[in-house]
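Trainee: no sequence on this one, just coordinates:
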């Protein structure tokens, strides 16, 4: 049975982009160089947003499918099935990467 996580409040579920282990020319890259550049991910799911003191919902600033810039540290790592994800708050996301 596959498990699905639906984030609450202003939390965002992100799958980190895996850095390539080979260059375009076929040269193997060292793990330390590849791992240090993993600072982006794809938004898998978002919560509805945070709430003000009056109870109004403040929607999250990203949507499913967005490629986002992530902080070097932070988030809550979790594993669903065979895939690994990280759960961030909306204000932890640094920006949206456009193509």
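Mentor: Cool, the structure landed. What you see is a predicted model; the values in this text were computed from it and never measured.
Trainee: For the rest of this, base every contact and every neighbour count on C-alpha atoms.
Mentor: Will do.
Trainee: and the most centrally placed residue in the chain, what does it touch?
Mentor: The geometric centre of the chain, computed from its C-alpha atoms, lies nearest to residue 14 (Cα atoms, centre = their mean), at 2.5 Å. Taking Cα atoms under 8 Å, 6 or more residues apart in numbering as the criterion, residue 14 is in contact with 41-45, 85-88.
Trainee: Please compare the first structure with the one that follows:
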């Protein structure tokens, strides 16, 4: 199956959480902070959304930073994805 976002929606796959700190301390699963960096898997067409013209500024394969509590988490074929609106994406990592 494949996720195809509508309007100004973007499908993200979250990057893996850091398991050790910079000083080398190994973190257990509960102590790991949810990463806010993800890879763009699919991008909606944009167009008219809520009465405004939306041009999509991200593309598939981009690494992005998104708002901490943004989006809806879905699971498809054993993989976890996050669907967010374009305005929930804060920056593109280059």
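Mentor: Received, thanks. Quick caveat: nothing in here was measured; it's all calculated off a predicted structure.
Trainee: TM between them?
Mentor: Put the two chains on top of each other and the TM-score (TM-score structural alignment, normalised by the length of the second structure) is 0.83; 94 aligned residues with a Cα RMSD of 2.6 Å.
Trainee: quick one on the thing from earlier: so the equivalent of the residue nearest to the centre of the first structure over in the second structure, which state does it fall into?
Mentor: Structural alignment (TM-score structural alignment) places residue 14 of the first structure against residue 12 in the second structure. For residue 12 of the second structure, the secondary-structure state derived from DSSP: H, G, I helix; E, B strand; the rest coil is strand.
Trainee: tally of neighbours for the residue nearest to residue 12 of the second structure when sequence neighbours are not counted?
Mentor: Using Cα to Cα, 6 or more residues apart in numbering and skipping residues adjacent in sequence, the residue nearest residue 12 of the second structure is residue 40, 4.7 Å away. Per other Cα atoms under 10 Å, the neighbour tally for residue 40 of the second structure reads 22.
Trainee: corresponding residue for residue 40 of the second structure in the first structure?
Mentor: Aligned by TM-score structural alignment, residue 40 of the second structure pairs with residue 43 of the first structure.
Trainee: Work out for me the element residue 34 of the first structure sits within.
Mentor: Per DSSP states H and E: residue 34 of the first structure is located in helix 31-35.
Trainee: any idea which helix or strand comes after that helix?
Mentor: Next in sequence after helix 31-35 of the first structure, counting helices and strands by DSSP H and E, comes strand 40-46.
Trainee: what about that next one, how far off from the second structure?
Mentor: With mean Cα distance after the TM-score superposition for the first structure, strand 40-46 of the first structure departs from the second structure by a mean of 0.3 Å once superposed.
Trainee: after superposition, how close is the helix or strand following that strand to the second structure?
Mentor: Sequence-wise, the next helix or strand downstream of strand 40-46 of the first structure (DSSP H and E) is strand 50-51. When the second structure is overlaid, strand 50-51 of the first structure sits 2.1 Å from its aligned residues on average, using mean Cα distance after the TM-score superposition for the first structure.
Trainee: How about residues contacting strand 50-51 of the first structure?
Mentor: By Cα under 8 Å, 6+ apart, strand 50-51 of the first structure touches 9-10, 57-60.
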